[in-house]
Structure formats: C-alpha cells, structure tokens
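S.K.: Here you go, sequence then predicted model.
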Amino acid sequence: MLLHLGSKPVLVASSVDVVRDILKTHDLVWSTRPKSSIVDGLLYGSKGVAFSNYSEYWRQIRSVMVLQLLSNKRVQSYRHVREEEISNMIDKIRQQCDSVIDLRDVLCCMTKNIINRVALGRKYNDGESGIDAKATLNKFVELLGTFNVGDYIPWLEWVNRITGLDTKVDKVAKELDTFLELVIEEHMLRNEKGENRAGEAKDLVDVLLEIQNGNETGIPLQRDSLKALLLDTFSAGTDTIYTALEWTMTELLMHPRAMEKLQNEVRGFAQGKAEVTEDDLGNMHYLKAVIKETFRLHPPVPLLVPRESMEEVKLLGYHIPAKTQVIINAWTIGRDPLSWDDPEDYRPDRFLNSNIDIKGLNFEVIPFGGGRRGCPGSVFAIVAIELALARIVHKFNLALPKGEELDMTECTGLTIRRKSPLLALATPYST
C-alpha cells in the first residue's frame, strides 16, 4: 500500500513476499533511516545504532554493538546477572502471594535491573540522579512513536511548538542526558582510582570507554555517540523484554491449557532441582513455541522502525522511487491467513514441528526485524525472556483474580503494551 504523508511517499509492507524483497533481495537499498527531528532531539542527532543513517559511521558503531557489546560470549558473561535478578523477581512474587500482584510492575522492575547492571554497572533507584528514570524512559519510548507532522509537511513545523511537543522532547532529552552523564562520570572516577570489581564482567559503559580511549573503531567514539549507544541499549532492552513477557503471561492466563502444558514441560525438566537454569532452556521446546506464538500475535514493535530507499528499486514488479519510506507491519504479517491457519487463535503447538525462526531469517514472524537493520540484541532478549518465563511457571500456579476479565486494549507508542496493568494471583507450587 502506498500512502502520501504530506510531501513523503510511504510504503506500508504487510505481506511475507514484499518483506522478503525488502529485507533480503534489496536489503542494501532499504538500509537507511528517514530523518526524524524527534529522534535527532532525543538521540544526539540520531547517533545510536537503531536510528542512524546508513553510512560508514553506522557500520562502525553497529560493529561495536555486535562484536563488543552483544556477542554470544558477552551475552554469556552476564548470565549471573540474569539469574540473580530473575531470582529476586521470584522472591518478590512469593512475598505477594497473599494478594493480587501487578505482574507488569514485577516484570518491568526485573528487566530494568538486568539492563541497569549489564549496561550501566549497577542498579539505579528512581530519583537517585534527580529524575524518575522509569517515567522518563516511558516518555522517551512514547515520543519515539509520536507522529511528527513537521517531518512530512515542513511548513507545519510550528505546530509542534504550539502543541508543546518540542518542549516535551527537550525536557526528556535533558533528563536523560543528566542521568547518562552521571553514569559515565561515575565510571571514569572509579577507573581513575583503579577500583575495578574483581571477577565481575565489564559493563557496557566500561567497554565503550575502553573503545573510546583505544580508538579501536577507526572513527572517534565521541561522548554523544557513547551516550546514544547506551540509550539504545537501555531503552530498547528494557521496554521490549518486559512487554514481550507481559503479553506472554496475558495469553497464558487466557489459555489455561497452554499454561498447564508449559508448566508440565518446565517442571519435568526441573524435577529434583532447586532452580531452572539457562542450561535447561535448549530442551524446552514448548517454552520456545509459547514465546514464538506470543511474538507472532504481539510483536512489541508492531510497526518496525521505518526505512528509506537510497535509490529507485523494483518491488514485486512495481517501480519504487528513491527516498520512499517503508513501514513494515509486523503485526499484520503475523496474522496473515496466507501464512497461518486460524491466525487469530493462540496456538503455540503450531511451532512445535516448525523451523520458523524469530531472529530475522524467516519473514512470517519478525519481532526483531531483519537484514542489516535487524536488532543486534535479539540473543540477549530471547535468553532473558525464556529464563524469566521458565522460572515463573516452575515456581507458581497463576490465575486471574476472581471475576477479573482481561482488558486487551493497547496503548500507543513505538512499543505497544497493554493499556492496563496485568493483575494476577500466584500460588507457590510444591512438588
């Protein structure tokens, strides 16, 4: 479908065939991002991996992310952080077993603590840096998903000043910058004093500071770039992981048979063990099917971050001029009846004898995008989601509060969460 949003042609891609053409056949042509004044304002002139233009700079910083920050070896080095924080979450649920639990709050807190420790070195309490980090992060993600009329109709840029959008972007950007400066200064001071923590994996700030000092990238990694990369990791990791977990728990609460089947699998592997560990996850095929089915119905980012064609291209026989934006509709693709039987039904079993991958190699389910601009953090996200889900269903029987009906209304933003919190009752499982 071709739309004209003001002066910009925008292609909406909603089928597997067209997305395969974009992300595989003509991936290079579609590897840049359209300019966004909101993103520029929030991410230091779009200097992060997710929103930067396709250029030598982008190739270098993506290489830093893939090889230095999110490699399999680096992801494994943070295993103890994931296991500790997920254990803390289980303790928190156990303490609230006598009352209704806000699962969103519990999942968000766990995810934020993992990302804090991995990216920033320690947990930061809300208000510690003079800002409410959780609230500011929510505003940040909401702004990234805000339609900016000035980007499409330039002579209407003044509208953003009247509506207060420009002011809101400036305020959130300043709050985030203050927080990131505090984190970087803390690390630099600790490094100057030689206070390295023995036996602990380096956090992402330490790694980025080493790269900055060593000039390993071939381009100067300036302070703004460093902060933009941290913000990419901090915001993308937190929001997408806990949103995926919340939708998974929502679907399992609505489908008790799927919940029971998952509990039986996890508890079978955990028999005689105090805890499920990451070593157990590879054998849990139904667990993986549950997560894939949730991503199919509820991709955390249903409209993938827009791309823009760098030259004219033929797409399924149509001529597409250069500078055409494309929005990939992952939500519609996941519910396409040409690809799926009973697409609106939640049926994890459909993935049990399927080779469909969710890391961008198969285009029927693309929660992490694909091609050059695919999310480099998919491995980190998937292992955190799998372990958290396995631990929850191992330790507790969960149910909706009596008389409670699930409101499936979604909120707006770049990531699409449930509008209302997910409330549940948890009963400790005893063998």
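M.R.: Okay, I see it.
S.K.: contacts, neighbours, all on C-alpha from now
M.R.: Will do.
S.K.: Give me the buried positions along the helix or strand where residue 205 lies.
M.R.: Counting by DSSP states H and E, the element that carries residue 205 is helix 204-214. Using 16 or more other CA atoms under 10 Å as the test for burial, helix 204-214 gives 204, 205, 206, 208, 209, 211, 212.
S.K.: how about the nearest residue to the last one, chain neighbours excluded?
M.R.: Read that as residue 212. residue 221 (5.2 Å; CA to CA, 6 or more residues apart in numbering).
S.K.: Now do the SS call for that neighbour.
M.R.: Secondary structure state of residue 221, per DSSP: H, G, I helix; E, B strand; the rest coil, is coil.
S.K.: alright, now check it against this:
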Amino acid sequence: MEFQSTFSLTTAALFLLTPVVFLLIIKSRRQKPHHHQLPPSPPRLPLIGHVHHLIGKLPHHALTALSQKYGPVLHLRLGQVPAVIISSPAAAREVLKSQDPACADRPDSIGTNIMWYDQADLAFSPYGEHWRQMRRICVLELLSARNVRSFGLLRRHEVDRLVDTLRLSAGRLFDLTTAVFAVTSATTCRAAFGKVVRGREALIKMMREAVTMTGGLELADLFPSSKLLNVLCWNRYRLLRMRRRLDRILDVIVKEHRLKKSGEFGGEDIVDVLIRMQENRELQIPITNHNIKAIIFDMFSAGTETTSTTIDWAMAELMRNPAVMEKAQAEIRAAVKGKTSVQEGDSEALRYLKLVIKETLRLHPPIPLLPRACREECKVDGYSIPVKAKVVINAWAMARDPKYWDRPEIFWPERFEGSSADFAGSELQYIPFGAGRRACPGIGFGLATVELTLVQLLYHFNWKMPVGTSVDMAEGDGVAVGRKNGLFVVPTPYDNSIAI
C-alpha cells in the first residue's frame, strides 16, 4: 500500500477537479451520523478525512503510532470510507472470533475487483456460500496435508538448484533475496500449473503491481459514490490493461490443462484439481473459468510473496544474531549427521529451527495489516462498528506490544519455548496467518517451503556479511512487507569448513 504516492496523486486530482470536490463536500455534510458510539478518532481534514495521518510512514507503523495515542480501537475516515483499526488482542478476539460472521467480509477495491475477477477467488471473496465452498475446496483438495506432501519433490528440486548455484558462488557476494524469490515462485508455479510457465516473469510483475493496488487507497476506492472519480481514476485503466495481459497467460494455462497436457512429474496440480471440480457438476455453486483463474492467481501471489518474504527475514535476522544461527546450524547438522543429503522429513525433529521461524513471523508477519469488512453493525470493546466499515487488525502492533512480550524488539526464539502461541491463532497477540474463518488456508504449503529452504541453507553453508557492511533491516512498501533492499551475503560451503 503506497500511501505516499497514492495520497499525492489523489490530492492533485481532487484539487484539479474543484466542482467534484465541492459536490462531495456538500454530500458529506448532508450525511447525518447515526453511530453514537464510534471509537476514538484523531483530528481529520475535510473531504480526505484521516489520510494525512498516514503520509511519510509505512501503514502499520503509522497506525500503531495512532493507536498508542488514541487507543487500541480506533476510528478513521479514509475519504468517504469508514475504517476501524484494531491493535489489542482482546478487541481482535471480538472481531476474529466472537463477532467473526459479522466481520468476515473483505474490503472492496478496484484492484481486487479487476485483477481477481470481481473477487471470484478465495482471499478477497465476500463472505457467503461461494466463499464457504471455495474454502472447503482449498482445505480438502488444493492445500490438504496430502497434497502438500505430494509437492515435496518439487520443493526439493528447486531448493537443490539453489544449493548448486550457491556452491558455484562460494566465497563471492551473492544476492540471496532474489535467489530465494526465484525458488518460491518456481515451486509455486510447478505446484499450481504443473511446470514453470513461460509467462512467469510477467506474472510476477503483475502480481506485485496488483497487490500494491489492493489497499483501498486509489481515487475510486476513497470516494466510491462518485462515478466521475471512478471514471477519472488513472490506475483503473492501468489495472484493466494488466488484467488483459493476465487473461492471456492464464487462459493458455487452463486450455493446456483441459487438453490433458500433464506437468513435469505427472499427477494432479492445482489447476487439474479445479478443472476436475468444475467438471464433476456436483457443487452447489458451479465453478466458472473466472473462479479458476482467480484462485490460481491467488495461489501464485500468496505462495510466492509471503513465503519468500519469511525466508528472507529469517536469514536477515540470523545474520544479525550469529549465536542464534550457530545454535540452529548445530541442531540441523547433528540431525543430518551421517546422511548423504537433507530430506524434507528431517525438519520434523528440528525444534529450535521451528522456534526461529515462529520468532521471525512474530517480528515480521508477512501481512502486518489483516483486512476485514463489517457485514452488519456490531459492537467491539463497547464501540459501534458501522456496516461496510473496513476493519483492519494490526497484527504487527500486537506482536510487538510490551504488554504481551518481554523485550519485544529483540530477536529471541527461546521466548516460544513452552509457549501456547501457534500459527492457528490460539493467542491473538500472535496471528501471523490471521485467525478465525478467514485465517490463511495455505499455512502448511508455505511453512513446508520455508522449513526446507532454511534447513538446506543452514546445513550446507556458513554465512557472513561482506567486510564493512551490516544487515539492512529497512522495510519495503506493499501489502506483504518484505525487506526494502536485497540481502547480499557471502556463502562458504560447510563441506570445506570446520564441522560444528
């Protein structure tokens, strides 16, 4: 979500469109508020509301600062759109569990409408029968434990290729961030499509651009009642061009699967499963081609971006904390000792590595702001949440709140020893994959890739930073918040080093 650039473009457009601005101001003044117990709210400006509070900071940082000043349940106005920001576990429990059906929708945006086929997917789909059906298909068919295991050979093959590339780069500066992203995108491609498709680079480019524009801060998103501003929203036309390019790539993929052209290893991939479900004609709501394309774009986006981001943050934290890295490497090398290669099952016994991954996801949740939308007016922490309000759970803020975490800014995997916090959201101060009905269904698929990649990187190589440099931990823009700059490191093969 690029607040700085979006706000600048929106402001410029609004002031150029003075008559439209005037009409919107009159309309907003005529709208009488009927919610008498809205949460606390910072000062706002006419027309744009609270957007100016978000300028110059990353969204999760800006919202955390506002919540610290005005309270853990905060009301904002983004143009015409009401938003409620949740930054405490108690309030998050009400939204994600107690009031889950009432707050189980997704916010609407031109980005999700255009690039995800009118929200025909799972991630952005409105709550209802379609969403429930697609969720069942994802949990029982696409991302079941059996299917995740069946993709093990694909994961292993891609990670082995990375290890081979690193051996050739031994002793030299290596861009680990780019290499890890290539591994996760290729793995996701092969699991979803049966092979690394010809248009993968174009898919990656469109995915990154599209996800950036799903934050709800485009001109048409801020003023949904204005048909004129919707027409004048430049990014709408940019998204439509991207959608046409996306169609060309995905239509070919679906057509090839209908012609029974199998993937590299045979068996069913995710597109095969969706086509089989479409053709069995037993579903309550038939699956359309738009559903298939939206779901596989979902899978590619989530399976690539969030997984690679987690691996990259984990390696960056390990580089900054050599004692933690040495402990993780000692555990891995002891578990693998005497074997000719590292197997995917070896990660099951790696207790400390799992703590490292948990701590990485606490400090750096892949999606720091979890978006919901209110389907019916409800109460949270005693405050009214208006119908159709955006409800944003600040997972990043809760995972760093000193009320719930000892030394929250420190990377300390041992904090999870004996802890009941898990990836399923049992503890609401720790929800890296969300919680409730709309928790991420791809946890197993993503963690399998994260674990195998880290095991291979830490087993086969020792790592150091180039002389005179340190790890840059600056965060980048986007819905999935990764590191701003690449992680450039020097690998040394473990085979040529002193054994731990």
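M.R.: Thanks, I have it. Because the structure is a prediction, the values reported are computed rather than measured.
S.K.: now the helices for the stretch 1-150 of structure 1?
M.R.: Applying DSSP state H, counting those that start in this stretch to the stretch 1-150 of structure 1 gives helices spanning 16-20, 37-42, 56-63, 72-77, 79-95, 103-115, 133-144, 149-152.
S.K.: deepest of those, which one?
M.R.: Burial of the helices of the stretch 1-150 of structure 1 is given as mean neighbour count (mean count of other CA atoms under 10 Å); helix 103-115 ranks first at a mean of 22.
S.K.: Now do that one: which elements does it pack against?
M.R.: Using 3 or more CA pairs under 8 Å, 6 or more residues apart in numbering; DSSP states H and E, the elements in contact with helix 103-115 of structure 1 are helix 79-95, helix 223-254, strand 423-428.
S.K.: Let's see that with 10 Å instead.
M.R.: helix 79-95, helix 133-144, helix 223-254, helix 378-395, strand 423-428 (3 or more CA pairs under 10 Å, 6 or more residues apart in numbering; DSSP states H and E).
S.K.: what stretch of structure 2 does that helix fall on?
M.R.: Using TM-score structural alignment, the residues of structure 2 aligned to helix 103-115 of structure 1 are 176-188.
S.K.: and what of stretch 309-324 of structure 1?
M.R.: By TM-score structural alignment, stretch 309-324 of structure 1 lines up with residues 374-389 in structure 2.
S.K.: Quick one: end-to-end distance for that stretch.
M.R.: 5 Å (CA to CA, to the nearest Å).
S.K.: Show me which parts of stretch 295-314 of structure 1 are buried, residue by residue.
M.R.: Buried, per 16+ other CA under 10 Å, within stretch 295-314 of structure 1: 295-310, 313.
S.K.: mean offset of the match of helix 103-115 of structure 1 relative to structure 1 (after superposition)
M.R.: Taking mean CA distance after the TM-score superposition for structure 1, the mean distance separating stretch 176-188 of structure 2 from the aligned residues in structure 1 is 0.7 Å.
S.K.: and residue 449 of structure 2, what pairs with it in structure 1?
M.R.: So, by TM-score structural alignment, residue 449 of structure 2 is matched to residue 384.
S.K.: Let me know the distance separating residue 190 of structure 2 from residue 304 of structure 2.
M.R.: 12 Å.
S.K.: and for those two, which residues touch both?
M.R.: residue 184 (CA atoms under 10 Å, 6 or more residues apart in numbering).
S.K.: wait, isn't the match of residue 449 of structure 2 in contact with residue 82?
M.R.: Yes - between residue 384 of structure 1 and residue 82 there is a contact under CA atoms under 10 Å: 6.7 Å.
S.K.: which neighbours do the two share?
M.R.: Counting by CA under 10 Å, 6+ apart, the residues touching both residue 384 of structure 1 and residue 82 are 111, 114, 278.
S.K.: Spatially, and excluding backbone neighbours, which residue is closest to the last one.
M.R.: In other words, residue 278 of structure 1. Distance criterion CA to CA, 6+ apart; nearest residue to residue 278 of structure 1, sequence neighbours excluded, is residue 387 at 6.4 Å.
S.K.: Contacts only, for that neighbour.
M.R.: Counting by CA under 10 Å, 6+ apart, residue 387 of structure 1 has contacts 82, 83, 86, 276, 277, 278, 279, 280, 281, 287.
S.K.: Neighbours of residue 185 of structure 1, how many?
M.R.: 11 (other CA atoms under 10 Å).
S.K.: Cheers, nothing more for now.
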